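Visitor: mind looking at a prediction? Sequence and model below.
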Amino acid sequence: MENKSISDIIEAYLKEILGNSAQIEIRRSEIANQFDVVPSQINYVIKTRFTIQNGYLVQSKRGGGGYIRIERVNLLDDVNVLDSLIQAIGSSIRERDAFDIIQTLYEEKVITRREGDLMLVALSKQTLAVGDGKVEDQLRARVLISFLNRLRYES
């Protein structure tokens, strides 16, 4: 049997709640109580698993009536979402994060498997090996942003 971490279980639960809905609103404390974890564990799951790179926007409102809203977004139908993704990439991106973005593009049927495979090769450590990890991450970001901007203009 596969060993799943509590973070994996919470992520699966939140995705199940989201289902086919465009968005959900949750109370962090209620989810934490349900899984018998501290509320910061819920924050961790949301911060690491529900990112713009993975096709989600997260908004939160603090205070007594506070909530966390998780919204599934189509990465390329909304120019603002694409701009947010490019902003999140910034001037540098690690290989794992770039691969997550490409996986999301494939899952959302924005790119084909072949296109995704070619993008993965172009962004890999082996391809971008320049001897300096920082320069490699900067180069990866520029290439990925170029890919995303090209996709923006495809019909």
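Guide: On my side now, so go ahead.

Visitor: every contact and neighbour count from this point should use C-alpha atoms.
Guide: Noted.

Visitor: state the distance from the residue with the largest distance to the centre of the chain to Ile70.
Guide: Distance to the chain centre peaks in the chain at Gly64, reaching 28.3 Å (criterion: CA atoms, centre = their mean). Distance of Gly64 to Ile70, computed by CA to CA, to the nearest Å: 19 Å.

Visitor: which residue is the nearest non-sequential neighbour of the residue nearest to the spatial centre of the chain?
Guide: Closest residue to the average C-alpha location of the chain: Asn54 at 2.2 Å, with CA atoms, centre = their mean. The shortest distance from Asn54 to any non-neighbouring residue, by CA to CA, 6 or more residues apart in numbering, is to Thr104 (5.5 Å).

Visitor: and the one you found, how far from Val38?
Guide: Taken as CA to CA, the span from Thr104 to Val38 is 29 Å.

Visitor: so those two - more neighbours on which side?
Guide: Shown here are Thr104 and Val38; by other CA atoms under 10 Å, Thr104 has more neighbours (19 against 13).

Visitor: got another, please set it beside the one above:
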Amino acid sequence: MRNISDIIEAHLKEIIESSNHNVIEIKRSEIAESFQCVPSQINYVIKTRFTVEKGYIVESKRGGGGYIRISRVQHHDKMKLLNELILLIQPRVTQQGAIDVIERLLEEELISEREARLMVSAISKDVLAVPITLRDELRSRILSSMISIVKYKD
């Protein structure tokens, strides 16, 4: 069974995909009311599921007429996207940030499910058993190298 965060994420992504410009403006309170949850749940979903690594830009305006604007960044040039992802994860990247990038590669159909699982496995904290101060840097180097290989996959 999916949790409320998954359901809210799927709903927002569906609205974005159906929009002509891959942009939506929502009122946090209205979405919370429609899902019968607290507004902070909407904040959590947006903060964790609509990140730059996953290809989204989030802007918000506070106040009575406030809104949250979520934009899906579309890349028509796959090489440019891969280069931008490499820059995004350097010089260091957290495990979650790396997973977000890998999910983005999967969504863009640049890697297969199997390749994604291999990549996630290679950058996990269990595999990178080095002091925390070095782990994110090492993860960045490994993932950057894997993305570089994807650039010349075909």
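Guide: Received the coordinates, thanks. Values in this document were obtained by computation on a predicted structure and should not be read as measured data.

Visitor: before we move on, which element is the residue nearest to Asn54 of the first structure in?
Guide: Thr104 of the first structure is part of helix 95-107 when elements are defined by DSSP states H and E.

Visitor: show me the contact partners of that helix.
Guide: By CA atoms under 8 Å, 6 or more residues apart in numbering, the residues outside helix 95-107 of the first structure that reach it are 53-55, 75, 111-113, 116, 119-120, 123-125, 137, 140-141, 144.

Visitor: now the aligned residue in the first structure for Gly63 of the second structure, what's its secondary structure?
Guide: Here Gly63 of the second structure is matched to Gly63 in the first structure, going by TM-score structural alignment. When states are read from DSSP: H, G, I helix; E, B strand; the rest coil, the local structure at Gly63 of the first structure comes out as coil.

Visitor: quick check: Gly63 of the first structure vs Gln41 of the first structure, distance?
Guide: Taken as CA to CA, the span from Gly63 of the first structure to Gln41 of the first structure is 18 Å.

Visitor: who has more neighbours, the two?
Guide: In terms of neighbours (other CA under 10 Å), Gln41 is the more surrounded of Gly63 of the first structure and Gln41; the figures are 18 against 7.

Visitor: what does that one correspond to in the second structure?
Guide: Aligned counterpart of Gln41 of the first structure in the second structure: Gln41 (TM-score structural alignment).

Visitor: just to check, that match is in contact with Ser5?
Guide: Yes - using CA atoms under 8 Å, Gln41 of the second structure is in contact with Ser5, at 7.4 Å.

Visitor: and the aligned residue in the second structure for Leu14 of the first structure, what element?
Guide: Aligned against the second structure by TM-score structural alignment, Leu14 of the first structure finds its counterpart in Leu12. Leu12 of the second structure belongs to helix 4-18 when assigned by DSSP H and E.

Visitor: for that helix, what is the distance to the chain centroid?
Guide: Between the centre of helix 4-18 of the second structure and the centre of its chain there are 14 Å (CA atoms, centre = their mean, to the nearest Å).
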